[in-house]
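Undergrad: Give me the fold of what follows.
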Amino acid sequence: MDKNPDSRVPITCFPDAEALAAWLGAGGPAAVLTDMPGIASGAVATERFDARPVHRFGCGCCAGRSAAAVALDRLFQGRARGRSPWFDRVAVVAASPAAQAQVATALREDALTLARFRAG
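TA: Okay, the predicted model is just below:
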């Protein structure tokens, strides 16, 4: 159990699925955020995101929040609304450098992400 007085959900980043499996087995209920298919056996909730832009840079539908920030929103909303089981922590397994950068930026600059999550 996390002893940090900060009530935001802690996020821990992992380089690969092997490290993730050990972490999932060693703690309480966890969610997983990933840009890879087939990850997260043992997680109570999983969200996937694609870090690649679908449209040209800066178009109206793509400007704003990153895919990682939006996926973290979906995890949080699922937990808050009872659509997914409760989780106390989130693991991130991001294979691509773009996905890793999106998660790091969301944890540093996205207001909603910062209100709900913290680096663990």
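Undergrad: going forward, measure contacts and count neighbours with C-alpha atoms only.
TA: OK.
Undergrad: show me what contacts the residue nearest in space to the middle of the chain?
TA: Here the mean C-alpha position of the chain is nearest to the C-alpha of residue 33 (C-alpha atoms, centre = their mean), at a distance of 3.7 Å. The neighbours of residue 33, taking C-alpha atoms under 8 Å, 6 or more residues apart in numbering as the test, are 46, 47, 48, 49, 71, 72, 90, 91, 92, 93, 94.
Undergrad: Surely the last one and residue 102 touch.
TA: Translated: residue 94. No. Here residue 94 does not reach residue 102: they are 9.5 Å apart, not a contact under C-alpha atoms under 8 Å.
Undergrad: of those two, who's got more company?
TA: Neighbour totals were compared for residue 94 and residue 102, and residue 94 leads with 25 against 19 (other C-alpha atoms under 10 Å).
Undergrad: run this one through as well so I can compare:
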Amino acid sequence: MTSSRTSLIPLSILSGPCSWSQERRRHALLIGTASPEETWGDVADIPAPSPFRNRHATGCLCCSRAPVVMILAQVFQERVTGRRPFFQEVAVLTAPQEMSSLRQQLENDVLIRARYQLIS
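TA: As a prediction, the model looks like this:
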């Protein structure tokens, strides 16, 4: 799935079992834990928050960036350099009560906005 108006990578936030077709999942990267019956093109775990979060100066990248934001930056770089299988879109699996907060974090991160297009 690509957009004709932009070269940004489509990014969806999911809160439960995915209804995407097998074909669509095969070309996508899932960030989170896949259920046993789902097959994805690639899967990346969400890292634990930094133990130093909020201990450093204001604006420190390890203190101010959420784990999902950090993994999205990492997988983008790995995609570009060929260290990760090519993916056409990304799905982030999160708890329903965290969806709004995660969307806000992603919308407010300039690097994420430069690389990914949040899909409703």
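Undergrad: burial count for residue 74 of the second structure?
TA: Using other C-alpha under 10 Å, the number of residues around residue 74 of the second structure comes to 12.
Undergrad: Tell me how far the residue in the first structure that it lines up against lies from residue 2 of the first structure.
TA: In the first structure, the position corresponding to residue 74 of the second structure is occupied by residue 74, as judged by TM-score structural alignment. Using C-alpha to C-alpha, to the nearest Å, we find residue 74 of the first structure at a distance of 23 Å from residue 2 of the first structure.
Undergrad: Same check on residue 18 of the first structure?
TA: Distance from residue 18 of the first structure to residue 2 of the first structure, by C-alpha to C-alpha: 22 Å.
Undergrad: Break down the first structure into its helices, ranges please.
TA: 17-25, 67-80, 97-109, 111-116 (DSSP state H).
Undergrad: Any idea which of the ones you listed gets closest to residue 60 of the first structure?
TA: Distances from residue 60 of the first structure to each of the helices of the first structure were compared using C-alpha to C-alpha; the shortest belongs to helix 67-80, at 14.6 Å.
Undergrad: With the second structure overlaid, how far apart is the closest one on average?
TA: Taking mean C-alpha distance after the TM-score superposition for the first structure, the mean distance separating helix 67-80 of the first structure from the aligned residues in the second structure is 0.9 Å.
Undergrad: Check what contacts that helix and list those residues.
TA: 31, 33, 45-51, 84-87, 99, 102-103, 106, 110, 112-113, 116.
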